[in-house]
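# Below is the structure, and that's it, no one-letter string:
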């Protein structure tokens, strides 16, 4: 397993938004994978604390059931825990046998915790022996666009990860922002003007729904 030299030696230090995601090469349940393998597609990298645990199992069921939705957005899923690939394989088989759900995405076997440390997934306050629940959204250029950490007892919302992914893609395509609780198909926020003259023009712009010069929305038809 290889972790980029820029992050080696900085255990527990998370990467930063809008900077290149830490590089990695690791063994997975589908063979060796590296960050470069996902170039040109979005990647959702997510960690769990341990195989054969109930909350993690519920999350893997939810990710697996939503995989087609991620595929439709040009996004790949990649799981991670500090368990071995053998434990991962046994867990995947158990999920198929007991729940009737096939886990089709790879899971990184990070027994040496190299990827987990590079991504800041090891939090001593939660556990110094396993990765916390973390989710990283990496864009097709390998840039880290979002990261979220979750408490050990509480499973994450896969619908929210999908919503965020769609929001990021919408912002990238159209140069807009999305308001709180935005859902695909709803109005988006137009960037505010940067000069007094532009602010006055914005107030008179009938092409937007303008509440004030700095707050205007529009509907995008994809």
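Sure thing, it's come through. Since we're looking at a predicted model, the values are computed, not measured.
# C-alpha only now, for contacts and for neighbours.
Noted.
# Neighbours of residue 114, how many?
23 (other CA atoms under 10 Å).
# That one touches residue 3, doesn't it?
Yes - contact between residue 114 and residue 3 holds when scored by CA atoms under 8 Å: they sit 6.7 Å apart.
# Contacts for the helix ranked longest in the chain, please.
Secondary structure of the chain read by DSSP state H shows that its longest helix is helix 158-174. Identification of contacts with helix 158-174 by CA atoms under 8 Å, 6 or more residues apart in numbering yields 59, 62-63, 66, 69-70, 73, 137, 176-178, 182-184.
# change it to 10 Å
Outside helix 158-174, the residues that touch it by CA atoms under 10 Å, 6 or more residues apart in numbering are 42-44, 59-60, 62-63, 65-66, 69-70, 73, 75, 135-139, 145-146, 148, 157, 175-179, 181-184, 188-190, 220, 222.
# so where do the strands sit in the chain?
Assigned strands in the chain, in chain order: 2-3, 24-28, 31-34, 42-47, 75-81, 107-109, 133-138, 144-150, 188-189, 209-212, 215-218 (criterion: DSSP state E).
# Structure two is appended below for comparative analysis:
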């Protein structure tokens, strides 16, 4: 009988877990109060994963400035993780200082839908889960085994979520901090007509359903 996989869903509590990591035991719920980026990689000592881990480590300070805790994961042992992280540091001079989960039993991988059999039955795909300080899952990204992630986009994603939480504005395509953002559209015809008379209030007024302004 084929195993039923339940995927986590946006704006619901992120599934809690306890796991062994390179920094000791980690319970996800103990990280409440911080943003968390939980990301999986297929395997230690592999080329694409090595470039990604070094890229995350290189930008760790930027994540920390956003209140983010990085947490890595793969279906490898603690000893494999330790040997790989030590080798990466010797090769690059960059230390990996965030915890990496050893998920040999695939408990966390299955809980978060990281195992895609058509890609691999024994390795996690490249998944990213963004969890807010209340423990709510706010974002998910999936990549194939062949394609490394863009750290700039993950940072932009977090900044956009934090901006929306702070201002109530939505962020358009390619938004960067400081850019105009989208005002939620009116919900009634009377509101549409009234809003047309206030076009000067917006940084950009394209249509009644597409109005942008800079946050104060």
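Received, thanks. Only a predicted model underlies this, so the values are computations on that prediction, with no experimental measurement involved.
# TM-score for these two?
In this superposition the chains share a TM-score of 0.96, using TM-score structural alignment, normalised by the length of structure 2; 212 aligned residues with a CA RMSD of 1.0 Å.
# before we move on, back to that, out of the strands of structure 1, which is the most enclosed?
Among the strands of structure 1, strand 107-109 has the highest mean neighbour count (mean count of other CA atoms under 10 Å), at a mean of 27.
# Superposed on structure 2, what's the mean shift for that strand?
Strand 107-109 of structure 1 differs from its equivalent in structure 2 by a mean of 0.3 Å after superposition (mean CA distance after the TM-score superposition for structure 1).
# Over in structure 2, find the residue span that strand aligns onto.
Strand 107-109 of structure 1 lines up with residues 100-102 of structure 2 when matched by TM-score structural alignment.
# For residue 63 of structure 1, see how far away the residue most central in space within structure 1 is.
What sits nearest the mean C-alpha location of structure 1, by CA atoms, centre = their mean, is residue 137, with 2.8 Å. Using CA to CA, to the nearest Å, we find residue 137 of structure 1 at a distance of 14 Å from residue 63 of structure 1.
# do residue 220 of structure 1 as well
According to CA to CA, residue 220 of structure 1 stands 28 Å off from residue 63 of structure 1.
# between the two, which one's more packed in?
For residue 220 of structure 1 versus residue 63, neighbours defined as other CA under 10 Å are more numerous around residue 63 (22 against 13).
# The more buried one and residue 77 touch, don't they?
Yes - contact criterion CA atoms under 10 Å: residue 63 of structure 1 and residue 77 qualify, at 8.1 Å.
# which residues are common contacts for those two?
Common neighbours of residue 63 of structure 1 and residue 77, using CA under 10 Å, 6+ apart, are 70, 104-105.
# ok so, going back, any shared contact partners between residue 114 and residue 3 of structure 1?
Contact with both residue 114 of structure 1 and residue 3 is made by residues 24-26, according to CA under 10 Å, 6+ apart.
# Count residues in the vicinity of the counterpart of residue 92 of structure 1 in structure 2, would you?
Using TM-score structural alignment as the criterion, the counterpart of residue 92 of structure 1 in structure 2 is residue 85. For residue 85 of structure 2, the neighbour count with other CA under 10 Å is 23.
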